[in-house]
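**Student:** Make a model of this:
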Amino acid sequence: MTSLANFPITTRWAPKDSSVIQLYSFPTPNGVKVSIALEEMGLAYEPHLVTLSDSDVKSPEFLSLNPNNKIPAIIDPNGPTGPIGLWESGAILLYLGEKSGKFIGTNAAEKAEITKWVMFQMGGLGPMFGQMGFFYKFAGKEIEDPRPRERYRDEAKRLLAVLDGALEGKDWIAGDYSIADMAIAPWLNALNFYGTRDAVGFDDLKNVPAYLERFMTRPAVGKAMNIPARPV
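**Tutor:** Predicted coordinates for the structure are as follows:
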């Protein structure tokens, strides 16, 4: 058995099988990116539910792995030179793609194209959609000044137009199905949760709705959307 004793997080979220990848997450758009990748790649892993409450993500144990106090994070006991801990969902996707040799392209040009779209999600879709959700669904909706809400709505619409144009004539954003799709599509699905599909004109887009539907019908995606399982 591989020892993970050097990772204090394991004292709170104890592994049952320390020889497989340990996933610390919650089924948010960022969280399910990694569970989807693990399922699609067929990598052995053990999920641990880390709620978004301060008592979990700001606990000393979780901060010992991710000082940025955000899910998801992983420990791979079989890293390149021994056990390795990682955080930031985009970085984890790239790592898992390299580890498995799947969904990351077959040459440098394909990998660069896939990485470009992963970064598009990390720097654009995720942050802008998340802020829009705050101003439409959460505490921000109580702010009377419409400008913050309009700013993030308009930027979300712009980014969706970029994506819609890039999908013209394609099933997947970077050629074959890849980690770029695993990064992007969960955030498109989040528009349902935020109640902002109409606000951004989602159903008026030419290519994005069918793209999301293709993604959501994949068996691995359907399974991974609730991994780790939400508390009942």
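
**Student:** alpha carbons only for contacts and neighbour counts from here, please
**Tutor:** Will do.

**Student:** can you pull out the helices in this structure?
**Tutor:** For the chain, the helices defined by DSSP state H cover 29-41, 54-57, 60-65, 89-100, 108-120, 126-136, 147-166, 179-194, 208-216, 219-224.

**Student:** Comparing these, which comes out most buried?
**Tutor:** helix 29-41 (a mean of 24; mean count of other CA atoms under 10 Å).

**Student:** Let me know the angle separating it from helix 179-194.
**Tutor:** On the basis of axes from the mean of the first three to the mean of the last three CA atoms, to 10 degrees, helix 29-41 is oriented at 140 degrees to helix 179-194.

**Student:** Now do helix 29-41: everything it contacts.
**Tutor:** Residues outside helix 29-41 that contact it (CA atoms under 8 Å, 6 or more residues apart in numbering) are 23, 25-26, 44-45, 71-72, 89, 92-93, 96, 100, 102-103, 179, 182-183, 186-187, 189-190, 220-221, 223-228.

**Student:** One more sequence to fold, the one below, so I can look at both together:
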Amino acid sequence: MTIELHAWNTPNGRKISVALEEMELPYEVVPVDIRNGQQFEASFLRISPNNKIPAIVDPDGPGGQPISVFESGAILFYLARKTGKFLPADLRAQTAVMEWLMWQMGGFGPIPGQVHHFRAVADETDRRYGLQRFSVETHRLYGVLDARLASTDYVAGELSIADFAILGWAWRHERHQVDLAAYPNVARWYAALMERPAVQRGFARKLD
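**Tutor:** Predicted coordinates:
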């Protein structure tokens, strides 16, 4: 059965399109135009109580019953459990995946997202303050990721949903005003992932 991906062309939307391609799951995109407020429509609220994209509807959920899932991290975890892919069964290895997935959800997303926001602020004083505050922390987070990738090809050892989550935001590094050349391990990891055919399909899939 075909999964519905309710999304838009954003880092969080791309996390899921990449994961679905890597997991070889059939899906159809239901665009949610966040520019025009479609995320606030009652039909979307029923599957995403926080009015945020992405969300999925899986007609073949647990027990063969439909299920909707919101929040990109929860979606990745659900898809990994559903397919048995990109999430180790071993608790120690699985914990590393969840650590880096939570790192992305709590920091490497919300903080660079503030850089996006303040770059668009019209008032120069507000823009300068916001960019300074959040750019410093964004660069620190890239440094954390670079240090981690100095000793491993992927953030949790083997390729996992944590990599897909982080990749969705690293994809916007230019908007973060980050030159990946300053973070060579991140640059290597990013280039290797972007060479994967399923990742390329995930980013090529039209979400808007």
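
**Student:** Now which residue in structure 2 aligns to Tyr95 of structure 1?
**Tutor:** Aligned by TM-score structural alignment, Tyr95 of structure 1 pairs with Tyr78 of structure 2.

**Student:** And the closest residue to Leu76 of structure 2 other than its chain neighbours, how close does it get to Ser135 of structure 2?
**Tutor:** Of all residues beyond its chain neighbours, the one nearest Leu76 of structure 2 is Ile161 (6.1 Å), with distances taken as CA to CA, 6 or more residues apart in numbering. Separation of Ile161 of structure 2 from Ser135 of structure 2 (CA to CA, to the nearest Å) stands at 26 Å.

**Student:** what's the spacing between the residue of structure 2 positioned farthest from its centre and Gly13 of structure 2?
**Tutor:** Relative to the centre of structure 2, the most outlying C-alpha is that of Thr125, 30.8 Å out, by CA atoms, centre = their mean. Thr125 of structure 2 sits 32 Å away from Gly13 of structure 2, taking CA to CA as the criterion.

**Student:** ok so, going back, just list the residues touching the residue nearest to Leu76 of structure 2, thanks.
**Tutor:** 19, 76-77, 80, 86-87, 97, 101.

**Student:** ok, now with 10 Å
**Tutor:** 15-16, 18-19, 22, 73, 75-77, 79-80, 85-87, 97-98, 100-101, 155, 167 (CA atoms under 10 Å, 6 or more residues apart in numbering).

**Student:** what about Glu110 of structure 1, distance to Asp176 of structure 1?
**Tutor:** 9 Å.

**Student:** which residues do these two both contact?
**Tutor:** Ile104.

**Student:** Pro161 of structure 2 -> structure 1?
**Tutor:** Check again: residue 161 of structure 2 is Ile, not Pro. Match for Ile161 of structure 2 (TM-score structural alignment): Ile179.

**Student:** What range does stretch 135-148 of structure 2 cover in structure 1?
**Tutor:** Residue span in structure 1 matched to stretch 135-148 of structure 2, by TM-score structural alignment: 153-166.
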